[in-house]
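Student: Sequence unavailable; structure follows:
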């Protein structure tokens, strides 16, 4: 299958990146059919605000000699992954503001309704391979549902083992009027699914948002954990 060939190509070394980089961080945002226009806007606003949060900015700029690089894309069905922010080197607050502005300015395209987690993992891994020289490469996948199109995420994860890529998840609960107990069960099941089939790496984790209104706070927690853990490990 073609996706297996794509995974095999990730094993080939990529040359040409010489500038020091402590972390390449690619963020994939779910725009499948389960995400309505209001939730899409909350997702973009939440990410932009999280990037501009003082604690996140401080973590991004903690080691100016070895910056972080960011990229952002949206995804849905097996054939739909769209880059909205290409790799950007974060060397100052202005770079953070620029990324946030581009996220906010990303219009919603005509995306298919399916949720292709395996395919977005392949796309994100290929994106990270462009930054093979970074000390750490992390893929963040936000989603509110399980895979229902394209390759199975557990098969893709097996193919990515040994590449050195970390995959973390941010699962988003439904904003429908459900009881607190039902929502907790739903989020717990989805978090377990991401943990079992999507996340990759010894320090990988799943963050949870109760709904899209909670997405910003969850993204702040996730970014701080990812960025601060790397800064601490660099000091040890």
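Tutor: Thanks, I have the structure now. None of these values were measured; they are calculated from a predicted model.
Student: switch to C-alpha atoms for all contacts and neighbour counts from now on
Tutor: Fine.
Student: which stretches of the chain form helices?
Tutor: Remark: helices assigned in the chain by DSSP state H are 2-9, 37-52, 54-60, 93-104, 117-129, 153-160, 180-197, 215-235.
Student: Go through the second one and flag the buried ones.
Tutor: Which is helix 37-52. Under the neighbour-count criterion of 16 or more other C-alpha atoms under 10 Å, helix 37-52 has 39-52 buried.
Student: Widest-spaced pair of the residues you listed?
Tutor: The most widely separated members of those, counting by C-alpha to C-alpha, are 39 and 52 (19.8 Å).
Student: One more to weigh against that first structure:
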């Protein structure tokens, strides 16, 4: 599997939350459960890259494509994540993050059976192209997108968040073979949620032979432009 970890660093999160987020990935990547899942795979290794995103103008690569096939590999990746700190930036462009993540597979220096984007964030898309369009373009390439919606409150821009972010991710962001959403309701849950998510992804759990398109299985439509609409209504608060 080739896995892109796309991590939200928009200013709706506080400095402390950004720190918890980095450390959560550090703990998960080097955990015995994740290493066991990697070892039990067909090839005993996965390819990983990690970048942080905010608006569609902000995508900062932290780790380029790297193979993880041993505890030493995982510790090396974890140590790189501990170097420096996350740099927050304005706006939330999930669509930009998906486009960026999808393009990274074009530079993948390894052969992989599966291409997976793992995207986390604490608010809906409010900048760049429509998120469902970016999602569908990635799915058309055979990419699966999993979500880690952060159902938390804090940071300067939290007024632009929505209460049903997990449903938003389920309806507007994620899709593809075996895709899933794991909500985080409290920052104390974050390390365990990341670990569980990686185990599910690496272990190819719940793999399905179909690609589910946006809203195909739902009786009531969901407004995937809710983030853009909230921004238009409240941006004066942010600007001031």
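Tutor: It's in. Source: prediction; values computed, not measured.
Student: Relative to residue 79 of structure 1, which of the helices of structure 1 is closest?
Tutor: helix 117-129 (7.9 Å).
Student: What span of structure 2 is that closest one aligned with?
Tutor: The aligned range for helix 117-129 of structure 1 in structure 2 is 94-106, by TM-score structural alignment.
Student: ok so, going back, looking at the buried residues of helix 37-52 of structure 1, which is nearest residue 131 of structure 1?
Tutor: residue 51 (20.3 Å).
Student: If you count neighbours, what's buried in the match of helix 117-129 of structure 1?
Tutor: Residues 94-102, 104-105 are the ones in stretch 94-106 of structure 2 that count as buried (16+ other C-alpha under 10 Å).
Student: okay if I get those residues as JSON lines plus distance to residue 1 of structure 2?
Tutor: Below are those laid out as JSON lines (distance: C-alpha to C-alpha, whole Å):
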{"residue": "94", "distance to residue 1 of structure 2": "22"}
{"residue": "95", "distance to residue 1 of structure 2": "22"}
{"residue": "96", "distance to residue 1 of structure 2": "22"}
{"residue": "97", "distance to residue 1 of structure 2": "19"}
{"residue": "98", "distance to residue 1 of structure 2": "17"}
{"residue": "99", "distance to residue 1 of structure 2": "19"}
{"residue": "100", "distance to residue 1 of structure 2": "18"}
{"residue": "101", "distance to residue 1 of structure 2": "14"}
{"residue": "102", "distance to residue 1 of structure 2": "14"}
{"residue": "104", "distance to residue 1 of structure 2": "14"}
{"residue": "105", "distance to residue 1 of structure 2": "11"}
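Student: middle-most residue in structure 1, spatially?
Tutor: Nearest residue to the geometric centre of structure 1 (C-alpha atoms, centre = their mean): residue 140, 2.0 Å.
Student: which helices and strands does the lengthiest strand in structure 1 pack with?
Tutor: As assigned by DSSP state E, the longest strand anywhere in structure 1 is strand 81-90. When contacts are defined as 3 or more C-alpha pairs under 8 Å, 6 or more residues apart in numbering; DSSP states H and E, strand 81-90 of structure 1 packs onto strand 68-75, helix 93-104.
Student: State the span of structure 2 onto which the last one is aligned.
Tutor: What that stands for is helix 93-104 of structure 1. Using TM-score structural alignment, helix 93-104 of structure 1 pairs with 71-82 in structure 2.
Student: One more: the first one?
Tutor: The alignment of strand 68-75 of structure 1 onto structure 2 (TM-score structural alignment) spans residues 46-53.
Student: Leaving out sequence neighbours, find the closest residue to residue 127 of structure 2.
Tutor: Once flanking residues are discounted, residue 127 of structure 2 sits nearest to residue 93: 4.9 Å by C-alpha to C-alpha, 6 or more residues apart in numbering.
Student: buried residues in the match of helix 93-104 of structure 1?
Tutor: Neighbour-count burial for stretch 71-82 of structure 2 flags 71, 73-75, 77-78, 81 (criterion: 16+ other C-alpha under 10 Å).
Student: between those, which is closest to residue 237 of structure 2?
Tutor: After measuring the buried residues of stretch 71-82 of structure 2 against residue 237 of structure 2 - C-alpha to C-alpha - the closest member comes out as residue 81, at 33.5 Å.
Student: and that closest one, what does it touch?
Tutor: Residue 81 of structure 2 makes contacts with 22-23, 26, 62-63, as judged by C-alpha atoms under 8 Å, 6 or more residues apart in numbering.
Student: Of the helices and strands packed on strand 81-90 of structure 1, give the one that comes closest to residue 205 of structure 1.
Tutor: Among those, strand 68-75 comes nearest to residue 205 of structure 1, with 19.1 Å by C-alpha to C-alpha.
Student: Contacts made by the match of strand 68-75 of structure 1 with the rest, please.
Tutor: Stretch 46-53 of structure 2 is contacted from outside by 1-10, 38, 58-69, 86, 89, 93, 97, 110, 202, using C-alpha under 8 Å, 6+ apart.
Student: with structure 1 superposed, average distance for it?
Tutor: When structure 1 is overlaid, stretch 46-53 of structure 2 sits 0.5 Å from its aligned residues on average, using mean C-alpha distance after the TM-score superposition for structure 1.
Student: need the contact list for the counterpart of residue 223 of structure 1 in structure 2.
Tutor: In structure 2, the residue matched to residue 223 of structure 1 (TM-score structural alignment) is residue 198. Counting by C-alpha under 8 Å, 6+ apart, residue 198 of structure 2 touches 28-29, 34.
Student: what does residue 207 of structure 2 give?
Tutor: Applying C-alpha under 8 Å, 6+ apart, the residues contacting residue 207 of structure 2 are 177-179.
Student: run the last query once more with 6 Å
Tutor: Counting by C-alpha atoms under 6 Å, 6 or more residues apart in numbering, residue 207 of structure 2 touches 177-178.
Student: For residue 144 of structure 1, which non-adjacent residue is spatially closest?
Tutor: Excluding the flanking residues, the one nearest residue 144 of structure 1 by C-alpha to C-alpha, 6+ apart is residue 172, at 4.7 Å.
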